[in-house]
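Peer 1: Here is my input, please return the structure:
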Amino acid sequence: MATLDDVRRLALALPRTSEKVSWGSAAWTVSSKGFVWERPLRRADEAALAEAGVPLPEGDVLGLHVADEGVKHALIADDPDVYFTTPHFDGYPAVLVRLERIGVDELRELVEEAWLLRAPKTVARAWLADQGR
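Peer 2: Model (predicted):
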């Protein structure tokens, strides 16, 4: 089970990442581009999930950028107990994650991939080289 503290630690370990408060929740940016954020559900989200028969998360929810909607839908199809979306994110390459149901290693991969999508290319290449990838 992952926590927002895990998200914070993983995100801030990446180059040029900072934390800010956006809409009253924690958000992490790389060179001023958001890549992962705390995403409390709103009433409209809860109503849409209930209508779709999707159980509401019991803990914190994380939003994060993915490469495209195909990746989002593949994650949701592969593990709907962890990944989900709401109509608010229709047409947008982001997925929601139930933190209470994801391991820290899988979370690390997601945070790093989201960061790579939003980081300046030279920064991303340098980080990948430092990681031996």
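Peer 1: Going by C-alpha atoms from here, please, whenever you check contacts or count neighbours.
Peer 2: OK.
Peer 1: and whichever strand or helix holds Val95, what does it pack onto?
Peer 2: If you go by DSSP states H and E, Val95 is part of strand 94-98. Counting contacts by 3 or more CA pairs under 8 Å, 6 or more residues apart in numbering; DSSP states H and E, strand 94-98 packs against strand 61-65, helix 69-78, strand 83-84.
Peer 1: which helices and strands does the last one pack with?
Peer 2: In terms of contacts (3+ CA pairs under 8 Å, 6+ apart), strand 83-84 is packed against helix 69-78, strand 94-98.
Peer 1: how far is the very next helix or strand once past the shortest one from where the chain is centred?
Peer 2: Yep, that's strand 94-98 we're talking about. Using DSSP H and E, the helix or strand that follows strand 94-98 in sequence is helix 104-118. Its chain's C-alpha centre and that of helix 104-118 lie 8 Å apart, by CA atoms, centre = their mean, to the nearest Å.
Peer 1: Let's see this one next, to set against the first:
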Amino acid sequence: MLYRAPHKTAVDPDTGELFTDLLVIVVPDDSAKSALVEDPSVPFFTVPHFDGYNAVLVQESRLGEISRDELEEILIDAWAARAPKELVAEFFADQ
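Peer 2: Sure thing, here's the model as predicted:
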């Protein structure tokens, strides 16, 4: 998870203001990205600037809208998408 500085490519559609509390979460693939941004029960979204990049955006102030278990699963998947394969295999073998 990375903090994303306010930028003109991510503007709140309701206010026209730049988002000031965005986090970027890398996802394993395009289908995982689609699943998150198309699910109205979670606060994840994307912007055209992220087209073709497997990541979603979320406002830090909205993380409380999802359960800790759900967020943990998303962050583990994000880590597993980038971590060395041997480390990922070791982690999941212990689960």
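Peer 1: Could you export the helices and strands packed on strand 94-98 of structure 1 as a markdown table, including distance to Glu19 of structure 1?
Peer 2: As requested, those are exported to a markdown table (distance: least, CA to CA, whole Å):
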| stretch | distance to Glu19 of structure 1 |
| --- | --- |
| strand 61-65 | 14 |
| helix 69-78 | 24 |
| strand 83-84 | 23 |
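Peer 1: out of the ones you listed, which comes closest to Glu112 of structure 1?
Peer 2: Of all those, it is strand 61-65 that lies closest to Glu112 of structure 1, at 10.3 Å by CA to CA.
Peer 1: Mind reading off the mean deviation between the closest one and structure 2?
Peer 2: Mean deviation of strand 61-65 of structure 1 from its aligned counterpart in structure 2 after superposition (mean CA distance after the TM-score superposition for structure 1): 1.4 Å.
Peer 1: How far does that strand sit from its chain's centre?
Peer 2: 3 Å.
Peer 1: Over to stretch 77-86 of structure 2?
Peer 2: Offset of stretch 77-86 of structure 2 from its chain centre (CA atoms, centre = their mean): 14 Å.
Peer 1: Okay, buried residues for that stretch please.
Peer 2: By 16 or more other CA atoms under 10 Å, the buried positions in stretch 77-86 of structure 2 come out as Asp77, Ala78, Trp79, Ala80, Ala81.
Peer 1: now do stretch 60-80 of structure 2
Peer 2: The neighbour-count check on stretch 60-80 of structure 2 (16+ other CA under 10 Å) flags Ile74, Leu75, Asp77, Ala78, Trp79, Ala80 as buried.
Peer 1: what's the answer for stretch 58-68 of structure 1, then?
Peer 2: Asp60, Val61, Leu62, Gly63, Leu64, His65, Val66.
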